[in-house]
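Colleague: Provided below are the primary sequence and the corresponding predicted coordinates.
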Amino acid sequence: MIKLVECPRDAMQGRAEFIDTAIKAAFINQLLQVGFDTIDFGSFVSPKAIPQMRDTAEVLEQLDLFGTKSKLLAIVANVRGAEDACHFEEIDFLGFPLSLSETFQQRNTNKSISEALEAIENIQNLSEIKGKTLVTYLSMGFGNPYNDPYSPELVADFVRNLDDMGIKIISFADTVGTAQPELISELFTVNSQSYPKIEFGMHLHTHPDNLEPKIMAALKAGCFRFDSAMLGFGGCPMAKDDLVGNVATESLIRILEQEGYELDLNRMEFGEAMKLANVVFH
């Protein structure tokens, strides 16, 4: 079964002009009616690092979770953020960005990779105690622009470490939009066969023209968890100066349905969410 993870947090976080809390909440409330598996709605990180997400707790208070089947995911960058997120029963998933690039790990979370792995172990323990599920994003999962070491074997080493910690969901993240279909296919095929108990997902940043071959490569290799953002907004403000946007949700849905997948989405509510997205992001 396909799991769609809608990422308004990713779409919002890089925007310079602060989006009003009530507007954020209204948009996410509309997304909650569509039928996505998960909504990546906010983050508990330093407001100095990501000012746009400084109101995540206030947004959460305004969400109407009655009747939705969607689960909530919040990004954290350290144990303190995880502890803050764990105060809220409404949050199902914590997401942690672990980079294969030492340079990007420092830029993104002000940690070394070894420090990030230690944080993940602590957050995983906390998640198990608090009834949350930790999703680890392997950022720069298909290479990096910093000339840091990269290889599929390095990816396998990271996955093995995470498996040893008991991580159940790993999402390969193409942070700067450079993933090629052949590498996507290789990473999913090799790792899903080696670690059948782990759910592997795809968090792509990509130019729209290159989207379909990448989605198809992941699908054919057995990926059934896809992150996206309406209208393709987003990108990581910590990666480099020019942001590469997310997979556009509407494009992802079109590709999946062309391949015969039934997504069980409320089309009327999706249309309303698209209208709101045009207001929020323009």
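Modeller: It's in. Numbering: from 1, shown residues only.
Colleague: When you work out contacts or count neighbours from here on, use the C-alpha atoms and nothing else.
Modeller: Fine.
Colleague: Would you map the strands across the stretch 101-250 of the chain?
Modeller: 133-139, 169-174, 199-204, 225-228 (DSSP state E, counting those that start in this stretch).
Colleague: Tell me the gap between the third one and the middle of its chain.
Modeller: When distances are taken as C-alpha atoms, centre = their mean, to the nearest Å, strand 199-204 is centred 8 Å away from the chain's centroid.
Colleague: what residues does it touch?
Modeller: The contact list for strand 199-204, computed with C-alpha atoms under 8 Å, 6 or more residues apart in numbering, reads 137, 168-175, 177, 188, 192, 218, 223-228, 246-247.
Colleague: rerun that using 7 Å as the cut-off
Modeller: With contacts defined as C-alpha atoms under 7 Å, 6 or more residues apart in numbering, strand 199-204 is touched by 168-175, 177, 192, 223-227, 246-247.
Colleague: With the last one instead?
Modeller: Residues external to strand 225-228 that are found in contact with it (C-alpha under 7 Å, 6+ apart): 2-7, 200-203, 246-249.
Colleague: rerun at 8 Å
Modeller: Here strand 225-228 makes contact (C-alpha under 8 Å, 6+ apart) with 2-7, 199-204, 246-249, 252.
Colleague: same deal with stretch 21-38?
Modeller: For stretch 21-38, the external contacting residues (C-alpha under 8 Å, 6+ apart) are 3-6, 8, 39, 41, 55, 58-60, 62-65, 68-73, 264-267, 269-270, 272-273, 276-277, 280.
Colleague: List the ones among these that fall in strands.
Modeller: 3-6, 39, 41, 71-73 (DSSP state E).
Colleague: Any of the residues you listed buried? List them.
Modeller: Among these, the ones that count as buried by 16 or more other C-alpha atoms under 10 Å are 4-6, 39, 41, 71-73.
Colleague: Presented hereafter is structure B, for comparison with structure A:
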Amino acid sequence: MIKRPDCSTDFPEKVTLYEVGARDGLQNEAPLPSQTKVDFINLLSLSGLTHIEAGSFVSAKRVPQMADSLNVMRAISRKEGITYSALTPNIQGFEMALSAQADEVAIFGSASEGFSQHNINCSIDESLKRFEPVMALAQLHNIPVRGYLSCVIDCPYDGPTDANQVMDVARALIDMGCYEVSLGDTIGTGTPIKVARLIETINSHIPHHQIAVHFHNTWGQALPNIYQALSMGIGTIDASVAGLGGCPYAPGASGNVATEDVIYLCQQLGIETGVKLEKIAEAGWLITEALGILPRSNVSLAMKAKKLQ
């Protein structure tokens, strides 16, 4: 017999969708013209989303797809009530995010030592130290900071990640000043039971409202994992229009869970998202056509087929 964690099925009445397609999605796709990105973000801004990750201020050599983030974020048509965020790993990145008028910044760490070394070339402890100047500047400028935590289930280099280690690093990020930590299943090997055990451990020390989940769909488990997280009270879900993205430092990692699929799931569960599925699908069709690929969203493909009938 498998001992299952004690999980409630008390779904939240409303969830926040944190749209990462314009950053985490596009940084792992073919480079696009800046204006295409601007048009994409402007369309997303009409959907009812409240959080859009719009750029990344990292090394252009490592992530050339994001080299134009400053120009893109300066050119978008901002809508009231939407937080436009940017990834900022260091002081230089934070200063560029300020210049781009980012409403929020994000830092990214790892729950596994192997991935930390391969992704940001330092240990977990060293990475936390590196974030301290960024956190100090963010506090000075009254800019909210969100934390990303990679490899919370498994690591491509170290194997299974201990849930207590995830909890420790997440707690450290919150203690530094992050208002929320997004738990990333970077290589998509999570299953509902693994997710339940992780959230059960996390929730023993960190409240629901400070935790988000970020699932990749490499093994087709992203939606079941989100269902599990929702059933345990998690109220913020990271998602990427059309399932764009992956991870260049995690071999075999495919795209993020598709925003369209998450919205449909929430609709069927009676959970409010405040986001218009049709507008999100339109944004997905625009960007995948520009990339020359098909959407990686079953819901998007079904909607497109119905539209063409």
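Modeller: That came in fine, so what should we check first? Everything quoted here is computed from the prediction, not taken from an experiment.
Colleague: What does residue 164 of the first structure correspond to in the second structure?
Modeller: Residue 164 of the first structure maps onto residue 175 in the second structure, with residues paired by TM-score structural alignment.
Colleague: Residue 227 of the first structure now?
Modeller: Under the alignment (TM-score structural alignment), residue 227 of the first structure pairs with residue 238 of the second structure.
Colleague: sorry, back to before: buried subset of the contacts of strand 225-228 of the first structure?
Modeller: When the contacts of strand 225-228 of the first structure are checked for burial by 16+ other C-alpha under 10 Å, the buried set is 2, 4-7, 199-204, 246-249, 252.
Colleague: So in the second structure, which helix runs the longest?
Modeller: When the second structure is parsed with DSSP state H, its longest helix is helix 124-140.
Colleague: Find me the equivalent region of it in the first structure.
Modeller: Mapped onto the first structure using TM-score structural alignment, helix 124-140 of the second structure spans residues 113-129.
Colleague: And for the matching stretch, what's in contact with it?
Modeller: Contact partners of stretch 113-129 of the first structure, identified using C-alpha under 8 Å, 6+ apart, comprise 78-79, 82-83, 86, 94, 96, 98-102, 105-106, 133-134, 165-167.
Colleague: Repeat the analysis, applying 6 Å as the threshold.
Modeller: For stretch 113-129 of the first structure, contacts defined as C-alpha atoms under 6 Å, 6 or more residues apart in numbering pick out 79, 102, 133.
Colleague: mind giving me TSV with those and columns for distance to residue 142 of the first structure and neighbour count?
Modeller: Below are the contacts of stretch 113-129 of the first structure laid out as TSV (distance: C-alpha to C-alpha, whole Å; neighbours: other C-alpha atoms under 10 Å):
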residue	distance to residue 142 of the first structure	neighbour count
79	26	18
102	14	19
133	24	20
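Colleague: Show me which of these is closest to residue 158 of the first structure.
Modeller: Residue 158 of the first structure lies nearest to residue 102 out of the contacts of stretch 113-129 of the first structure, by C-alpha to C-alpha, at 12.8 Å.
Colleague: which residue lines up with that closest one in the second structure?
Modeller: When the second structure is aligned by TM-score structural alignment, residue 102 of the first structure is paired with residue 113.
Colleague: ok, that match - contacts?
Modeller: By C-alpha under 6 Å, 6+ apart, residue 113 of the second structure lies in contact with residue 123.
Colleague: Report the separation between it and residue 185 of the second structure.
Modeller: Counting by C-alpha to C-alpha, to the nearest Å, the gap from residue 113 of the second structure to residue 185 of the second structure is 15 Å.
Colleague: Also residue 100 of the second structure?
Modeller: Using C-alpha to C-alpha, residue 100 of the second structure is found at 29 Å from residue 185 of the second structure.
Colleague: Among these two, which residue is more densely surrounded?
Modeller: The neighbour comparison of residue 100 of the second structure against residue 185 (other C-alpha atoms under 10 Å) goes to residue 185, with 27 against 21.
Colleague: residue in the first structure matching the more buried one?
Modeller: Structural correspondence for residue 185 of the second structure with respect to the first structure (TM-score structural alignment): residue 174.
Colleague: How about that match: what's its closest non-neighbour residue?
Modeller: residue 204 (5.0 Å; C-alpha to C-alpha, 6 or more residues apart in numbering).
Colleague: Map that neighbour onto the second structure.
Modeller: Per TM-score structural alignment, residue 204 of the first structure is aligned with residue 215.
Colleague: One more: residue 138 of the first structure?
Modeller: In the second structure, residue 138 of the first structure lands on residue 149 (TM-score structural alignment).
Colleague: Could you report the neighbour count for its match?
Modeller: Applying other C-alpha under 10 Å, we find 23 residues neighbouring residue 149 of the second structure.
Colleague: give me every residue that touches it.
Modeller: 109-110, 183-184.
Colleague: Break down the stretch 1-150 of the second structure into its helices, ranges please.
Modeller: Listed in chain order, the helices of the stretch 1-150 of the second structure (DSSP state H, counting those that start in this stretch) span 34-44, 69-75, 91-99, 113-120, 124-140.
Colleague: Would you tell me which of those gets closest to residue 251 of the second structure?
Modeller: Among the helices of the stretch 1-150 of the second structure, the nearest to residue 251 of the second structure by C-alpha to C-alpha is helix 113-120 (11.2 Å).
Colleague: Could I get the buried residue list for that closest one?
Modeller: 113-116, 119-120.
Colleague: That helix vs the first structure, average offset?
Modeller: With mean C-alpha distance after the TM-score superposition for the first structure, helix 113-120 of the second structure departs from the first structure by a mean of 2.0 Å once superposed.
Colleague: just the angle between that helix and helix 124-140, please?
Modeller: In terms of direction (axes from the mean of the first three to the mean of the last three C-alpha atoms, to 10 degrees), helix 113-120 of the second structure departs from helix 124-140 by 50 degrees.
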